[in-house]
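Predicted model and sequence follow; I will ask about them next.
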Amino acid sequence: MALANQLPDAKGQPVQRRQSAQGQSRWPLVSLILGGLTAITLSLSLWMIFFYTPVDALQGVTQRIFYFHVPTAWVGMLSFIILAVCGIIYLFKADERLDWLARAAAEVGVVFLTITLILGSLWGKPIWGAWWVWDARLTATLILWFMYVGYIMLRSYMGPGSEGARAGAVIGIIGAIDVPIIYLSVNWWRGQHPAAQLNPKGDLPPQAVITLLVALVAITLLYAFMMVQAYQLQRLQALAQQLRASVE
């Protein structure tokens, strides 16, 4: 235990770490609660998507992709905002926990954004007649996906440490500019996506609105659950590297 509390920093100097038993036991409980809530809300949303909400009169069954596509896009963009905020704070206060959170946000966010692009293609083929069109929102989303991939590749190349964390923070801050562009692109440029309205309900029936809200909650809880696991993995990897360095 003493070795775990006195780990070397990047220069080989021992660093005191405060790791109380209470703090360590908190994460499994958080994971258990989030996992239970995620299972319940996902089950409810799946039932509502396939049995509660009516079939769209124009798009038919294909429109049900909407209830997965929108929530995954939401958390994909939310994750990059978290990445950017962690980067901004890290530039002023170099706390490695912020770097762990940023790396977790990148790894989880790219998964959800990849699902968003795949679902968009599956939806676009029967409705637009093509797997991919260079729509403004699609293009901006693809750029954000490349920013995710670029961040992960950079961090993998530079490895752990303050230099890689600062470089990643800059990419996160720059990439976050694309998030409002994705949302407003349908109003700025003409494309296949409908323009964003002040009323998010649009012409959706009440059952569809409720189903969408439940799906948003379910996917957000799933995202939070995955973020906790990814953050814990980043923390354990950092501790393992520091323990290896102390042994060597």
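Looks like it arrived, so ask away. What you are looking at is a predicted structure, and each value in this text was computed from that prediction instead of being measured.

all contacts plus neighbour counts: C-alpha atoms, from now on.
Fine.

In contact with W145, which residues?
Applying C-alpha atoms under 8 Å, 6 or more residues apart in numbering to W145 gives the contacts V110, L113, T114.

Let's see that with 10 Å instead.
Neighbouring residues of W145 by C-alpha atoms under 10 Å, 6 or more residues apart in numbering: 76-77, 80, 109-114, 117, 139, 151, 175.

do the same with A130
For A130, the contact set (C-alpha under 10 Å, 6+ apart) comprises S121, L122, W123, G124.

Same question for C86.
C86 neighbours (C-alpha under 10 Å, 6+ apart): 80, 93, 95, 97-103, 105, 169, 172-173.

Need those in JSON lines (columns: distance to P28, neighbour count and secondary structure).
Shown next, in JSON lines, are these (distance: C-alpha to C-alpha, whole Å; neighbours: other C-alpha atoms under 10 Å; DSSP: H, G, I helix; E, B strand; the rest coil):
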{"residue": "F80", "distance to P28": "25", "neighbour count": "28", "secondary structure": "helix"}
{"residue": "K93", "distance to P28": "28", "neighbour count": "11", "secondary structure": "coil"}
{"residue": "D95", "distance to P28": "23", "neighbour count": "14", "secondary structure": "coil"}
{"residue": "R97", "distance to P28": "18", "neighbour count": "14", "secondary structure": "helix"}
{"residue": "L98", "distance to P28": "20", "neighbour count": "21", "secondary structure": "helix"}
{"residue": "D99", "distance to P28": "21", "neighbour count": "27", "secondary structure": "helix"}
{"residue": "W100", "distance to P28": "18", "neighbour count": "22", "secondary structure": "helix"}
{"residue": "L101", "distance to P28": "17", "neighbour count": "21", "secondary structure": "helix"}
{"residue": "A102", "distance to P28": "21", "neighbour count": "27", "secondary structure": "helix"}
{"residue": "R103", "distance to P28": "20", "neighbour count": "24", "secondary structure": "helix"}
{"residue": "A105", "distance to P28": "19", "neighbour count": "28", "secondary structure": "helix"}
{"residue": "A169", "distance to P28": "29", "neighbour count": "25", "secondary structure": "helix"}
{"residue": "G172", "distance to P28": "29", "neighbour count": "26", "secondary structure": "helix"}
{"residue": "I173", "distance to P28": "31", "neighbour count": "19", "secondary structure": "helix"}
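
try this one side by side with the last:
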Amino acid sequence: MSATENRSGPPGLWTRIAHPGLFLGWSRHLVVPLALLCIALFAVGLYFAFPGSPADYQMGDTVRMMYVHVPSAWLSQFCYGVMCVSAIGTLVWRHPMADVSQKAAAPLGAAFTALALFTGSMWGRPTWGTFWEWDGRMTSTLILLFIYLGIVALWRAFDDQLKAARVIAVFTLVGAINIPIIKFSVDWWQTLHQPASVFRLDGPTIDTAMLVPLLVMTGAFSVLFLTLHLVGMRTEIGKRRVRSLQTALARAEGGAR
């Protein structure tokens, strides 16, 4: 039995579904359909975003950067939310799949955060006249990237992945304080970023011709994350099983001498 499979978790259907062996069984049937759905959503989203979406009366065609920047910024925070839930699963229930989910999500979150920062800079230069400004949202998003990179580095620094999972789970939950700072920075401080225009109590303030492609592209990025996260978790389980077999083999060879 591998190190991924020898810890107890919360009882019930969820434990059985998330058992590493069962997870490998049912998740392999989802990867290809999710990948096809992702391609379809990107095709539709890009069609509506570029030929179909109007230019902004102030920003012109540069507003189309929004269809990549906004979804990547959303996923940068959503990935961290997934990691926080996984961290709770590691610390409270010590579920075998929780730290697998944590580890698989970290590089994806770093990639989406880096993409959000890059596209934001490219969008900011013609719009604000600068690639970078140390305002609340930009700075807190940059800090989020550093947190992600620190988590990825921590995973690689530990040989014992189970011990690493507990340390990183605590680090992840502490770092979660940065997420509401990113979210509400435009309300707390003077910033170049505009306030929320999609998820508002009084409804979206963005034109439908821009809102529809934005939602489709957000869906496409979300399915991309889900697909890559499943593949990453499957890969991590495989690596841990190989490592467990290598350790067992080394112990057997040592005992035979």
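Alright, I've got the coordinates. Predicted model, so just to flag it, every value in this text is computed and none were measured.

hmm, back to that, can I get the contacts of W145 of structure 1 in JSON lines with secondary structure and distance to Q63 of structure 1?
Formatted as JSON lines, those follow (DSSP: H, G, I helix; E, B strand; the rest coil; distance: C-alpha to C-alpha, whole Å):
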{"residue": "G76", "secondary structure": "helix", "distance to Q63 of structure 1": "20"}
{"residue": "M77", "secondary structure": "helix", "distance to Q63 of structure 1": "22"}
{"residue": "F80", "secondary structure": "helix", "distance to Q63 of structure 1": "27"}
{"residue": "G109", "secondary structure": "helix", "distance to Q63 of structure 1": "24"}
{"residue": "V110", "secondary structure": "helix", "distance to Q63 of structure 1": "24"}
{"residue": "V111", "secondary structure": "helix", "distance to Q63 of structure 1": "22"}
{"residue": "F112", "secondary structure": "helix", "distance to Q63 of structure 1": "19"}
{"residue": "L113", "secondary structure": "helix", "distance to Q63 of structure 1": "19"}
{"residue": "T114", "secondary structure": "helix", "distance to Q63 of structure 1": "19"}
{"residue": "L117", "secondary structure": "helix", "distance to Q63 of structure 1": "15"}
{"residue": "T139", "secondary structure": "helix", "distance to Q63 of structure 1": "21"}
{"residue": "Y151", "secondary structure": "helix", "distance to Q63 of structure 1": "33"}
{"residue": "G175", "secondary structure": "helix", "distance to Q63 of structure 1": "30"}
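
if we take the contacts of C86 of structure 1, which one ends up nearest to I65 of structure 1?
Ranked by distance to I65 of structure 1 (C-alpha to C-alpha), the contacts of C86 of structure 1 are led by F80 at 23.0 Å.

Cross-check the contact I'm expecting between that closest one and V111.
No. F80 of structure 1 is not in contact with V111 according to C-alpha atoms under 10 Å; the separation is 11.9 Å.

quick one, strands of structure 1?
Remark: strands assigned in structure 1 by DSSP state E are 6-8, 14-16.

just these: most buried one?
strand 6-8 (a mean of 20; mean count of other C-alpha atoms under 10 Å).

Run through who's touching that strand.
Outside strand 6-8 of structure 1, the residues that touch it by C-alpha under 10 Å, 6+ apart are 13-18, 239-247.

before we move on, what about stretch 147-162 of structure 2?
3-4, 7, 76, 79-80, 90, 94, 96, 99-100, 102-111, 113, 141-146, 163-165, 167-169, 171-172, 175-176, 178, 240.

Recalculate using a threshold of 8 Å.
Residues contacting stretch 147-162 of structure 2 (C-alpha under 8 Å, 6+ apart): 3, 99, 103, 106-107, 109-110, 164-165, 168, 171-172, 175.

As a markdown table, these with distance to R28 of structure 2 would be great.
Shown next, in a markdown table, are the contacts of stretch 147-162 of structure 2 (distance: C-alpha to C-alpha, whole Å):
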| residue | distance to R28 of structure 2 |
| --- | --- |
| A3 | 21 |
| D99 | 20 |
| K103 | 19 |
| A106 | 21 |
| P107 | 21 |
| G109 | 22 |
| A110 | 25 |
| A164 | 27 |
| A165 | 25 |
| I168 | 27 |
| F171 | 31 |
| T172 | 28 |
| G175 | 32 |
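
Show me which of those are buried.
Neighbour counting with 16 or more other C-alpha atoms under 10 Å marks D99, K103, A106, P107, G109, A110, A164, A165, I168, F171, T172, G175 as buried within those.

Turn those residues into TSV, including distance to L34 of structure 2.
Shown next, in TSV, are those (distance: C-alpha to C-alpha, whole Å):
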residue	distance to L34 of structure 2
D99	23
K103	21
A106	20
P107	20
G109	19
A110	22
A164	30
A165	28
I168	29
F171	31
T172	28
G175	30
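
Closest one of those to R200 of structure 2?
Nearest member of these to R200 of structure 2, counting by C-alpha to C-alpha, is G109, at 24.9 Å.

Go ahead and confirm that closest one touches V82.
No. If you go by C-alpha atoms under 8 Å, G109 of structure 2 and V82 don't touch, sitting 9.7 Å apart.

The helix ranked longest in structure 1 - contacts with which helices or strands?
Longest helix of structure 1, by residue count under DSSP state H: helix 206-247. Applying 3 or more C-alpha pairs under 8 Å, 6 or more residues apart in numbering; DSSP states H and E, one finds that helix 206-247 of structure 1 contacts helix 2-5, strand 6-8, helix 21-47, helix 66-92, helix 96-128.

redo that, cut-off 7 Å
strand 6-8, helix 21-47, helix 66-92, helix 96-128 (3 or more C-alpha pairs under 7 Å, 6 or more residues apart in numbering; DSSP states H and E).

just to revisit the earlier point, which of the contacts of strand 6-8 of structure 1 ranks first by neighbour count?
Taking other C-alpha atoms under 10 Å as the neighbour criterion, Q242 ranks highest of those with 21 neighbours.

ok, now how distant is that one from P14 of structure 1?
10 Å (C-alpha to C-alpha, to the nearest Å).

go on, Y90 of structure 1?
22 Å.
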